[in-house]
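# quick one, structure for this:
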Amino acid sequence: MNQEQFHAALEALRAALSFSAPADAVLSRYFRENPKLGSQNRHFIAEAVFGVLRQKFMLDRICAPDTNPRRMLLAWLARGGRNLREFEPIVSREDERQFLSTVKAFKLDTLTLAERAELPEWVAAELSASGMADEAILALGRGLSQPAPLDLRVNLQKMKRDAVQTELAALGYEYTPTPYSPFGIRLAGKPAINRHTLFTEGVVEVQDEGSQLLGLLVAPRRGEMVADFCAGAGGKTLLLGMLMASSGRLYAFDVSEKRLANLKPRLARSGLSNVQPQRIESENDARVKRLAGKLDRVLVDAPCSGMGTLRRNPDLKFRQSTASVDELNAKQTAILASAARLVKVGGRLVYATCSILPRENQGIVEAFLASHPNFSLVPANEVLAEQKVELDTGAYLQLQPQIHGTDGFFAAVLTRNA
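You can find the predicted model right below:
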């Protein structure tokens, strides 16, 4: 660590701590504005910014009452195992030397449960109120504070998983097959896979294993009519299209033109011909209403707090609140009710979020079932067993990073009865 690295990391951290934009966007902009930074410096800066964000609740307490980005960065580096001699190039003031000598002695047992779990107090309170034990909250929070691995999904329309693994091995990549998804591969480290022909030719897509399992809950068949109701940039759309062997009709609905534009190059790489991206004004768009009662399968990957993705987006916990989740709950309720109208009798509706909060998950599903007696819950463990996936989290799919190695995901499988 040298002065240049430290000051660059501090500059990027100050920008990230404004929470005016997602941390990854802040870093991307910083690297664009500083193109002469070498790869080693960029790696150090990214690790430092995300490291501080992941441990911010603890660092706030360590640095109190003078909590500022410089002290937080120094504390994060010291807690990471660096000895005091390594700080000599960047620390000359006596008060900072004394501060560093106290950092390693900080006792974690002085922190609240939420602070130890690196979760906002309101999140820990909601989890506790749902019946989750303190130890489970702590384990979940610590799991969400670890960096996420790089998961790939193999496009079986182009190549089998074994063949992709053979090619990765020949290139010197370290990998393991994902434990649950039959078409997933987990890479060691963070190689730039997007530069490789496997990626540019659409053989693999970057997709968390939890997200891959959602496609297996939808389980679309060849020739069916299917909708990805909140398609976004289309990761799950491409998965559904692959499972349909590029047959039938697959609608990719979203209210954002920009997100659907991001789907276009991915769709072109995938080789799929059954996907129809369509921008809609809202969940009540006329194009949606025309399909009422006609679809075999509908996936609702609902807009949510993203609290299950803190491994990748640690800044989200500072940009969400109980009030923002209240607003999301209203959207989730409306979107699920609208999407349900598309499902034909005997058809399947899958509601999913990347949230760990019960009121975005079970709460929404239970309220929907209470107001829609023509729908019933299909146990997710039974659906996965039919797909030969050895994973049982009960009637709902509930994934947690410290247990399953995925982001925090929730999904419920519903069927429309006569």
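# use CA for all of it now, contacts and neighbours both
Fine.
# what's the following helix or strand after the longest helix seen in the chain?
Taking DSSP state H as the criterion, the chain has its longest helix at helix 322-340. Scanning forward in sequence from helix 322-340, with DSSP states H and E defining helices and strands, the next element found is strand 343-353.
# now show me the structure for the sequence below, then we'll compare the two:
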Amino acid sequence: MAWENSKAHTPADRLANSEFRARRYLNAHERRWCAGHFFDAIRFRRKYQWLLSRLALAENPDTLLQLHLSLAPIATRPPHFQVIAGEERLQAAVAAMPTPDAPEDYIRFVLSFSDQLARSLLRLFPPDEAIRAAQAFNRRAPTILRVNPLLVSRAEFLRIHSDLRPTPWSPWGVYAPAGVNVYTLAGYREGWFEIQEEASQLSAFLSGVRPGDTVVEIGAGGGGKTLVLGALMRNRGRILAIDVHEGRLKELMKRAQHAQIHCVKPLLVEADETGRWQHRGRSWRRIEKIHTQAQCVLLDAPCSGSGVLRRSPDARWREVCIEEFSQIQRNLLLEAAPLVAPGGRIVYVTCAFEPQQNEEVVEWFLSSPAGRGFRKEPVLEALRRAWKHAAALVEKESPDRQRNDRKNTEDMPPLEALCAGDFVRTWPHRHDLDAFFVALLRRCE
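Next comes the predicted model:
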């Protein structure tokens, strides 16, 4: 009921945490049980609506939850639970649901996606792969930690935590066991790690920043990518972290202090509803001073968030206007362009999969007057260089640089699998990664 009443304003994970804080008598197992069923009930809401209609039952939070538990494995149900409408009627309703032979209805109702998301997947993939992609978005994402190479190597961290294992794509990544409270792990208080998904880590690696650089991050948010930039720069240089939300910047600086990243300067800007900055005041004067000076501008663009549905099951039910996001993204690229030094780059990142927020925005920018001095950079070679550099920073075991370079090359994953033409595109059904898009735009010398 609480999510139904507040879903337009409160993300489900934040609401769940608030409810758990009010019920401290629940133990860890009970919280995991409640959270799992709560998020699955939201994730499959459209499927449950279809079944309730078929069963001629009213839709309300109680019937939605009862139906969810009726479809769950018997071992996960409460004691003495009664299946809604009776087992025979329920199974008959399930058997009547659309099949993969009608892929759009199957994705919409059985896999429980909005019409907009279902159509987007079917435009991107043939029907069978669109179904696999939707199924992968419905699976719960693994918890990924990112070690802080300023403080610890991944090998050392894994020696301390023998139950953890390395991730395949990021040399800084570590899988955490399902259900573990990562804040109780050794090294958390010392800033040895953060929670960060692999595709997000890779997008920050692609900045290619080095110690001493001047870097701008637009849309810095809570600072996940900012901390990667600071570690890549070994705390030498400067990062101007720009955002329109003061609370996010305050959280960023707390995290930076915890991770012992000292080269970050936060900057709060004002922007209109289309993303254009207000070119006045102290913040704008600070931005003007670094025009044409940044070796890299990382634009973590506001987007619909369709690429992180595994982690935000309620996001599929938010009403979003893709055209409004596209306009904001185009305007932020226009704000980013003057900041880039000759030979520098813009790294354009979204966690959305619709081309209207990705390829189409990049192509529009490159054809605009502001973008004609930029060109797309070959992404595979840049990704390989970025991976090797990141791997070398986190491997503190040997002073033999030549041997480490050879080891890094041997351990490198098949990064070409992440590349789609001129861009990086990651997918849960292909790579077990969130759906990220990354473009590299190099300013001509």
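# quick one: TM-score?
The TM-score (TM-score structural alignment, normalised by the length of structure 1) is 0.89; 398 aligned residues with a CA RMSD of 2.3 Å.
# what span of structure 1 is stretch 347-357 of structure 2 aligned with?
Residue correspondence for stretch 347-357 of structure 2 in structure 1, counting by TM-score structural alignment: residues 350-360.
# what does that stretch contact?
Residues lying outside stretch 350-360 of structure 1 but in contact with it, judged by CA atoms under 8 Å, 6 or more residues apart in numbering, are 123, 126-127, 130, 214, 217-218, 297-309, 325, 328-329, 332, 336, 361, 365, 407-414.
# now which of those residues would you call buried?
The neighbour-count test (16 or more other CA atoms under 10 Å) applied to the contacts of stretch 350-360 of structure 1 identifies 123, 126-127, 214, 217-218, 297-309, 325, 328-329, 332, 336, 361, 365, 407-414 as buried.
# name the residue most distant from the centre of structure 2?
In structure 2, the residue that sits farthest from the middle, by CA atoms, centre = their mean, is Glu88; the gap is 41.0 Å.
# restricted to strands, list the buried ones among the contacts of stretch 350-360 of structure 1.
Taking DSSP state E as the definition of strands, these contribute Arg297, Val298, Leu299, Val300, Asp301, Phe409, Phe410, Ala411, Ala412, Val413, Leu414.
# ok, of those, which one's closest to Pro314 of structure 1?
Lowest distance from Pro314 of structure 1 to these (CA to CA) belongs to Phe409, with 15.9 Å.
# apart from its chain neighbours, what residue comes closest to that closest one?
Cys354 (4.4 Å; CA to CA, 6 or more residues apart in numbering).
# can you check Ala8 of structure 2 too?
In space, Ala8 of structure 2 comes closest to Arg318 once its chain neighbours are excluded; the distance is 7.0 Å by CA to CA, 6+ apart.
# also Lys225 of structure 2?
Computed as CA to CA, 6+ apart, the closest residue to Lys225 of structure 2 that is not its neighbour in sequence is Ala204, at 5.6 Å.
# the equivalent of the one you found over in structure 1: what's it in contact with?
With TM-score structural alignment as the criterion, Ala204 of structure 2 lines up with Gly215 in structure 1. For Gly215 of structure 1, the contacting residues are Lys236, Leu239, Leu240, taking CA under 8 Å, 6+ apart as the criterion.
# for the residues you listed, pick the one with the most neighbours.
Using other CA atoms under 10 Å as the neighbour test, those are led by Leu240, with 26 neighbours.
# just the element for the residue lying closest to Pro379 of structure 1 once chain neighbours are set aside, please.
Once its chain neighbours are removed from consideration, Pro379 of structure 1 has its nearest residue in Ala395; the separation is 4.0 Å (CA to CA, 6+ apart). Element membership for Ala395 of structure 1, per DSSP H and E: none, as it lies in no helix or strand.
# so Ala395 of structure 1 sits against Asn381, correct?
Yes. Checked against CA atoms under 8 Å, the pair Ala395 of structure 1 and Asn381 is within contact range at 6.1 Å.
# which parts of the stretch 1-150 of structure 2 are strands?
Taking DSSP state E, counting those that start in this stretch as the criterion, the stretch 1-150 of structure 2 contains strands spanning 143-147.
# quick check, Thr176 of structure 1 in a helix?
No. Applying DSSP: H, G, I helix; E, B strand; the rest coil, one finds Thr176 of structure 1 to be strand, outside a helix.
# what does Glu270 of structure 2 correspond to in structure 1?
The alignment partner of Glu270 of structure 2 in structure 1, by TM-score structural alignment, is Glu281.
# burial count for its match?
Number of residues near Glu281 of structure 1 (other CA under 10 Å) recorded here: 14.
# who touches Ser170 of structure 2 in this structure?
Ser170 of structure 2 makes contact with Glu198, Gln201, Leu202, Trp387, according to CA under 8 Å, 6+ apart.
# tell me which of those residues you also see in structure 1.
For the contacts of Ser170 of structure 2, the aligned pairs still in contact in structure 1 (both residues aligned by TM-score structural alignment, their matches' CA atoms under 8 Å) are Glu198, Gln201, Leu202.
# just give me the mean distance for the helix or strand containing the second one relative to structure 1.
Under the assignment given by DSSP H and E, the secondary-structure element containing Gln201 of structure 2 is helix 198-205. Relative to the matching residues in structure 1, helix 198-205 of structure 2 has an average distance of 0.7 Å after the fit, by mean CA distance after the TM-score superposition for structure 1.
# need the next SSE after that helix, C-terminal direction.
Counting by DSSP H and E, the element after helix 198-205 of structure 2 in chain order, helix or strand, is strand 214-218.
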